[in-house]
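Asks: here is a sequence together with a model predicted from it:
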Amino acid sequence: MERLINIDNGGTLTDICVWDGEEFSFTKTLTTPFDLSQCLFDGMAKASTDIFGEEDLPRLLHSTRHIRYSTTQGTNALVERKGPQIGVLTDSPTLAEELRTGDASAELFDDLVGSRVAVIDADRDLEELSQDIVRQVNRLTTDGAARLVIAMADREKERTVKGVLLRKFPRHLLGSVPILFTWEFTPDAVRGRRVWSGIINSFLHPTMERFLYNAEHRLRDHKVKNPLLIYRNDGASSRVAKSVALKTYSSGPRGGLEGTKALSSAYGLEHVLMIDVGGTTTDVGSVKNSTISTDRRGSIRGVPVSFAMSNVHSSGVGGSSVIALRNGVITVGPESVGAAPGPACFGFGGKQATITDVNLLLGVLDPDTYLDGGFSLDAQRSRAVITEVIAGPLGISLEEALIRMEAAYFERMSTSFADDVVDAETTTVAAFGGAGPMSACGAARIAGVRRVLVPRMAAVFSAFGIGFSDIAQTYEANIAGLSANEFAATKTRLRERATRDMFQEGHEIGECRLEWSVVQEDAEGQLLSEDSYSESDPQPSASAHHAMLTLTARFELPHASIPQAEATEKSPAVSSSTRNVRSTAAQVDEVPVFDLDTQKAGAAGAGPAIVEGPYFTARVPQGWKFDVTVAGDLMLTDTIEN
C-alpha cells in the first residue's frame, strides 16, 4: 500500500511517523516556530533518510497516500493571544455580559473582543435596520475589528442581517474583514456556546490558514497531488479547505488518546490514564473500557463551545518547563523554554533550568544518545545554570539541588493526573511524549498508581495515534418540533451536504460509511441521551428541548494495530551497558542500561535501571520491575506496598 505519514507538531519537538502498511519508521525534529512548515519538511526529509538510507524527500512524498498533520498552532495562538481583533454584532444588549460569565470567560472575552460589541434592533423596518447595520459595522471596523461575528437571537434574523451586509458591504467595499454567522456555523441553540464557538473560530482561523495553505503550496512545489489532511480534535481528518479552525485546537492530545484506546484494547486494561508529556505541557486524558472520555459539548480554556471535544486537560509541566526558585521554594512551570532557546544543555543559549538538565546531571540521560544521538547535550551548561539559579541561592550543594528538583518535578507531574485516579488498583498510567517515560514511575508512585505502560513508540505516540483516523465530516440539525415532511427534508439536506463535502475530499458518498444518531439535550444543552439511528428508520421521538440529528460521513483509511497481549515465557532482560545514576545527594549507583529494541518478548528486569527506547529514556526506580510485551512495549509494576 502507499505510505501514510502522521505528523504531530509540538512546541519543542515535531514528531513524524511513517507507516507502509507493515512497518513504522519514525523520527523527531526541532520545531521551527518562525516557520512551522520548515520543521514539517525537515522531519519528512529526516524520515526519508531512515527509510531509504539517504535523504530522498521527493521519493517519500510520491510514495505517500496522505499526510495527516496535527499542530499546536491554534492552541498556542489562543494561549499567547496572537490573532485578529474580533467584533461582535448582536441584537442582545446582555450578550457581552453573558459571554463574560466566569473569570476564564471574562478574561478571554476582554482579550479577543473587548469593547468591540455593537447592538442593533433587529425588529426595525428593513431600511432603518440597514442604516443601523452600516453605522455599527463601520464603528466596529474603525475600532480595529479585523473579523466580525454576527450573533442574532434566531436564524431568521441572522439571515436578514446577512442579506443587508451582502447588499451594503460587497466584498470589494468591506475589504478583508471576513464575517462569521453563528447560526450557519453551528445549529446549537444555546446562545453562549454558539457565539463563543464563532468568536474562537474567527480568532484561530487566520493563523491556521496562513500556515496550512503555505504547507500545501510547498507540497505542490514537489508535484504532490494528494491533499494534506488536517487531524482534528474529534479524531478524524479532512482537507485544509474542509477543516474548521476550532476543531484543530488540542488535536494532538486526541491522537494520544486514540493510541491509548488501542493500548487499552490490546492489554485488556480497565482504566488507562494518558499522560502525554511534551516540552511545555502534560496532557491528561482517560480511556475506560476502551472508550475515550469525550464531552458532547466541550470547552476551550474554560469557555463552553458547541462542538464535541475529548475530555483532556493540560498542566504546565513538561520536559522544557522552567524549574525555578520562588520565595525559597523550588517550583516547576508553567513557563517553558520551548525549543528556542531550549534547556541549557541544548547549547542554544538557554539560561534557565529544566528537568532535562536535571536528568542529564543525575545520569539518567546519556549526553551522546539523546534523541538517538541527534545532538549532544552539554552537561557543563546545565551545571552552571542549576548552580546559579537553585543551588547557590539555597546555599546547598549541586547534588542536593538535583535531588530536590527531581522530587519537585515528580510532585508537580503527579498533581497533573492524581485527581483522575478513581481506583489506583485498576488504573494504568500510559506514559509517552519525549519526557514522559523518564518521570512516570516517580509521579505514579506519589499518586498511588502501581502500573505504568510505556509504549515502544512513546516518543512519537500521538503521531502514531493519528494513524487511527479516517477522512470524515460531521453535520447536525435541530429536529425538535419538526413535522414529518420537515424532518425528511432535514435528513435529505444533511445527506446532500455530506455528498458534496466528501466528493470535495475526493470520495463518492457510496464509498463512505454513514453514521446517523439522535442526541437529546435539555434546555441548558446538557446531554440526556444519544442513540444510533438508521436512515431508513421512521422519524425519532424528539421530546427534549433540543433534539439533534447528527450525521458523520466516513471514508475509512487503513489502520495499524497493536498485537494482543498474550502469555510469554519470561527471561532475564539483557543489559547493554551500565550508567552511574545519582539516587541521593550522597549516593551514585551503577545501574544496568537496557536497549528496549533488542529485548525479546517476555524479557524482565528490576530497578534501579534505565531502559533506552527509540528517542526516549525510561527510568525504572528502586522497587519497580519491568516486562517487555509481545508488542515491544514496556510494562512497569511497583512492587513496594504503599
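Replies: Nice, thanks for sending it over. Numbers count the residues shown, from 1 in each chain.

Asks: CA atoms for contacts and neighbours, from now on please.
Replies: Fine.

Asks: who touches stretch 580-589?
Replies: Residues outside stretch 580-589 that contact it (CA atoms under 8 Å, 6 or more residues apart in numbering): 362-364, 399-400, 402-403, 590-591.

Asks: mind redoing it with 7 Å?
Replies: 362-364, 399-400, 403, 590-591 (CA atoms under 7 Å, 6 or more residues apart in numbering).

Asks: can you pull out the strands in the stretch 401-550 of the chain?
Replies: 427-432, 451-454, 471-478, 513-521, 527-533, 546-555 (DSSP state E, counting those that start in this stretch).

Asks: winner for burial among the ones you listed?
Replies: Looking across the strands of the stretch 401-550 of the chain with neighbours counted as mean count of other CA atoms under 10 Å, the highest average goes to strand 427-432: a mean of 28.

Asks: adding another structure so you can compare the two:
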Amino acid sequence: MAVTYRAGVDIGGTFTDIVLLGSDGTVHTKKISSSVGNYAQAIVDGLSEVFGETGLSGAAIDEIRHGTTVASNAILEHKGARVGLITTKGFRDVLEIRTLRMPKLYDIGWTKPEPLVERYLRKVVDERIDHRGHVERALDPADAERAVDALLAEKVEAIAVCLLNSFANPVHEAMLKAVIDRKAPHLPKSLSFEVLPEIKEYERTSTTVINAYVMPIVATYLRALRKGLDAGGIPARLLLMQSNGGLTTDGAAAERPMNIIESGPAGGVVGAQALARTKDLDKIITFDMGGTTAKASMVEHGEVARAQEYAVGAGIMIGSRLLTGAGYTLKVPAIDLAEVGAGGGSHVWIDGGGALQAGPESAGASPGPVCYDQGGTEPTITDANVLLGYINPAHLVGGALKLNAEKARSAFAEKIAKPLGMPIERAAYGAHLIVASNMIRAIKAVSTERGRDPRDFALFAFGGNGPLFAAGMAASLGINRVVVPPSAGLFSSFGLLYADVEHHYARTFRRLLRQADMGEIAAAWDALARQASDQLAAEGFTGERARLRRSAALHYKGQSYELTAPVPDGAIDARMATHLEQAFAEEHERTYGHRAGPDEPVELVSIQLVGSGLREGSGVPQSVVSSRRESATQTSRQAYFGDSHGWLETPVLSRADLAGGRDGPLIVEEYDSTCVVPPGAHAERDGGGNIVITL
C-alpha cells in the first residue's frame, strides 16, 4: 500500500515550519523564512522544496493542517475590513464603553484601543426584546431597510448585527439578515444569534464585530492558499487549527474566522498533550519559545486548560484574571495561554536608568539578529546565546543559515557590555537571565495564578529556543523534570498532526440548578447535539468517529464570572444537578482557594458542547523516524554557565548519543533547535525519542 502523508504547516513571525508525517511513521521536516508579504507563498515554496529533497509529489499528501496568524495580525495591525454595525437603539456605544475594566489600574496615560467600527458606521434600529425572549417593541421592516441602506451607501466591506437579547429570541436579527441577503447577497455578514447566542452585551457585540472584521481577510488568504496549492499540484484537503485546539475545515474557517484568531500557538499545546498521554505524565506545563514570543500553557489530567474568553491585541497576554480590558474581547473557547514578548529575536537594550532590558521589541525575520548578517544592528537574545557558546557559532538550521559571530560580538560589546562596564560574557549571560525571568512570569501566570504549584508539573519545552532555556528556568521554579520532544523546533507544526476536528457550541440558559426543569435543560442540550452531529456528518464523521462532550458554565448566584465544569454522559436529572453543584464547588476551590457553603445556590449560565471528528485509528504512529540523518561526529566547545561555573569545555552531542544517559554540562544540537543541559543535570533519551532532563 502506498505511503500517504499529512502535512503540518505553522507560520511564525520568523520562520515557517513544515512537517510531513507518513502513514509508515516517516517524518520529513523543513524550516524556511516566513514570506511576510504573502504567507501563502512560503507554504507552497516550502512544500515544493520538501518534494525536491524527498522525491515525493503533491499527490502523496492526503491532508494539510495549518496554524496561521493571518487573522490576529489583521487585528493587531488594524488592517481588517471596513465593518458596519447594526444594533439596538441606545446601545450604539457598547464597543467604546466596554466593561470599564482597565489593564493598568493607576496608569492615567492608558488609552483604550480604537473601536474596530467607527461611530458613523454604527447604525441603530428601534426594537426591544426582553431577557426572556418576549418582543416588547417589534422591529419595523422600514427601519431595518433604512439601517442596511445607510451602511451600503458608506461602501462597507462587511456587516455585523448584534441586537439586545437576541440570544433569547433571534427574530429581529433574522429580519435584518433577510434584508442584507436581498440587497447585498455577496456581502460578508456576521449575526450574533449565529455567531454567539450568549448573554453579556459587550462580549457578544465585540465577538460578532471581530468575526466580521477578519472575514474578508481570511477568505482572501484561504482562496490564495488553495489556488497556490492547486497550481503546485497539491490537491490535499485543508484543515485549520482553531484557538481551542481543534481543527476546522477551510470552509468553516472562512465562515467563522473568530475561531482561528489564536490558531498559531495551539498546535504545540495539542502535541504536548498527546505525547504527555503516551508518557503517562499527568501534569505538564508547556513552554514554547520561538523568534518573537514565548508562550506557556497547562495540561492537567490529560486535559488542556481552556479559557472561555480572551482579549485580542492586548499586547503581551500574561493571563491575570484581574487586569483585563487591554484589547478586543473575544468570547470563544481558546487554549489558556500566557504570552510574553520574549524570543530569540528580542532586542537587548539599556533603559534610561541604565538597567539591562530584553524585549518586547523583536528583530523578527527581517533583518533578524546581528549574527544572521542580514542587516540587523541591534543586539538580540540569539546574539547573546551565540556569544555564550550555546548556539553553534558557525551555523543554524542544519547549516542552511550561516552565522557571523564576530559581528554579534562587536555589536554586543559596543552597545551593551561597554556602557555597563562589564565583560562581554557577563553582559550576555545577564541578558539570558533577564529574558528567562520574563518567561518565568508567563509560567507562573498559568500555574501559581491558577492555584497550581509548578513543582508538581513537568516542563515540556519546544520551539526553536525553548529547549535552550528550559533547564535553567525549571531550576528557578523548583521543577525537577524537563521533556524535550523530537523535532522540538518544529513542534507546533508537529502538534497539528495530533489534533482532531472540533466544533464548539454554546447557548445561554440561565437557571438556578435547584429549581430548574431538568427536562427543559436536557432538550436544549439535545438540540446542540443534533447541530454538532449534522455538522460532523457533513464533514464525513459519523458513528464511532463522531464524539460529543458536554460541559456547563456555572457560578454562585450573584457572581458575574463563570467557571466551566465537564458534564458526564447520562440522564440530565436531579442527580446530575447535584453532581454539577459539587463539580463547580471543587473547581471554585481549586481556582480561588475557597468555596461557598452547601446552602449557596449555584446558577447554570450556559450549556456547552464539543463535537469531535476522530480519524480512523489513533492517527499517530507508535514510532516516528526522522528522515534527517543526525551527525555522528561528537565535538565540544567552550560555553559560559554564569559566575559559579564560568567557561566550561562542553560536549556537543546529537539526540542519539543520549541513549545511555549523560551528565551535564552538554549541548544537544539538532536541525531545528539547540538543547542546553547545565552542570549538575542529567539527560537521557527515552523510548519515544524525547530528551528527558532530570534536575
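Replies: Thanks, I have the structure now. Everything quoted here is computed from the prediction, not taken from an experiment.

Asks: confirm that residue 220 of structure 2 sits in a strand.
Replies: No. Counting by DSSP: H, G, I helix; E, B strand; the rest coil, residue 220 of structure 2 is not part of a strand but helix.

Asks: share the number of residues neighbouring the aligned partner of it in structure 1, please.
Replies: Counting by TM-score structural alignment, residue 220 of structure 2 lines up with residue 210 in structure 1. Close neighbours of residue 210 of structure 1, defined as other CA atoms under 10 Å, add up to 10.

Asks: centroid residue for structure 2?
Replies: Centroid-nearest residue in structure 2, with CA atoms, centre = their mean: residue 265, separated by 3.3 Å.

Asks: tell me the contacts of that residue?
Replies: The contact partners of residue 265 of structure 2, by CA under 7 Å, 6+ apart, come to residue 492.

Asks: now whichever residue in structure 1 pairs up with it: how far from residue 357 of structure 1?
Replies: In structure 1, the residue paired with residue 265 of structure 2 is residue 253, using TM-score structural alignment. Per CA to CA, to the nearest Å, residue 253 of structure 1 is found 25 Å from residue 357 of structure 1.

Asks: next one: residue 10 of structure 1
Replies: Taking CA to CA, one finds residue 10 of structure 1 at 20 Å from residue 357 of structure 1.

Asks: show me which of those two is the more surrounded one.
Replies: Each of residue 10 of structure 1 and residue 357 has its neighbours counted (other CA under 10 Å); residue 357 has more, 28 against 25.

Asks: ok, that one touching residue 382?
Replies: Yes. Residue 357 of structure 1 lies in contact with residue 382 (CA atoms under 7 Å); the separation is 5.2 Å.

Asks: mutual contacts of these two, please.
Replies: Joint contacts of residue 357 of structure 1 and residue 382 (CA under 7 Å, 6+ apart) are 344-345.

Asks: number of residues surrounding residue 7 of structure 1?
Replies: Around residue 7 of structure 1 there are 30 residues (other CA under 10 Å).

Asks: which position in structure 2 aligns with it?
Replies: That one, residue 7 of structure 1, aligns with residue 9 by TM-score structural alignment.

Asks: in a helix, that's where its match is, yeah?
Replies: No. Read with three-state DSSP, residue 9 of structure 2 is strand and lies in no helix.

Asks: pull the number of nearby residues for the residue mapped onto residue 231 of structure 1 from structure 2.
Replies: In structure 2, the residue matched to residue 231 of structure 1 (TM-score structural alignment) is residue 241. Neighbour count for residue 241 of structure 2, taken as other CA under 10 Å: 34.

Asks: repeat that for residue 355 of structure 2.
Replies: 9.

Asks: ranges for the helices of the stretch 201-350 of structure 2?
Replies: Remark: helices assigned in the stretch 201-350 of structure 2 by DSSP state H, counting those that start in this stretch are 201-231, 250-255, 263-278.

Asks: hang on, the earlier thing: as JSON lines, the contacts of stretch 580-589 of structure 1 with distance to residue 508 of structure 1 would be great.
Replies: JSON lines is the format used below for the contacts of stretch 580-589 of structure 1 (distance: CA to CA, whole Å):
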{"residue": "362", "distance to residue 508 of structure 1": "57"}
{"residue": "363", "distance to residue 508 of structure 1": "56"}
{"residue": "364", "distance to residue 508 of structure 1": "53"}
{"residue": "399", "distance to residue 508 of structure 1": "64"}
{"residue": "400", "distance to residue 508 of structure 1": "65"}
{"residue": "403", "distance to residue 508 of structure 1": "60"}
{"residue": "590", "distance to residue 508 of structure 1": "62"}
{"residue": "591", "distance to residue 508 of structure 1": "58"}
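
Asks: of these, just say which sits nearest to residue 51 of structure 1.
Replies: Minimum distance to residue 51 of structure 1 across the contacts of stretch 580-589 of structure 1 is 29.5 Å, recorded for residue 364 (CA to CA).

Asks: which residue lines up with that closest one in structure 2?
Replies: Aligned partner of residue 364 of structure 1 by TM-score structural alignment: residue 390.

Asks: between the contacts of stretch 580-589 of structure 1, which has the most around it?
Replies: residue 364 (23 neighbours).

Asks: which element is the closest residue to that one other than its chain neighbours on?
Replies: Leaving aside its chain neighbours, residue 364 of structure 1 sits nearest to residue 581 (6.0 Å; criterion: CA to CA, 6 or more residues apart in numbering). For residue 581 of structure 1, the enclosing helix or strand under DSSP states H and E is strand 577-582.

Asks: the helix or strand following that strand vs structure 2 - mean distance after superposition?
Replies: Counting by DSSP H and E, the next helix or strand C-terminal to strand 577-582 of structure 1 is strand 588-595. With mean CA distance after the TM-score superposition for structure 1, strand 588-595 of structure 1 departs from structure 2 by a mean of 1.6 Å once superposed.

Asks: what range in structure 2 does strand 588-595 of structure 1 sit on?
Replies: Under TM-score structural alignment, the match for strand 588-595 of structure 1 is residues 647-654.

Asks: starting at the chain centroid, how far to the matching stretch?
Replies: 34 Å (CA atoms, centre = their mean, to the nearest Å).

Asks: lovely, talk soon.
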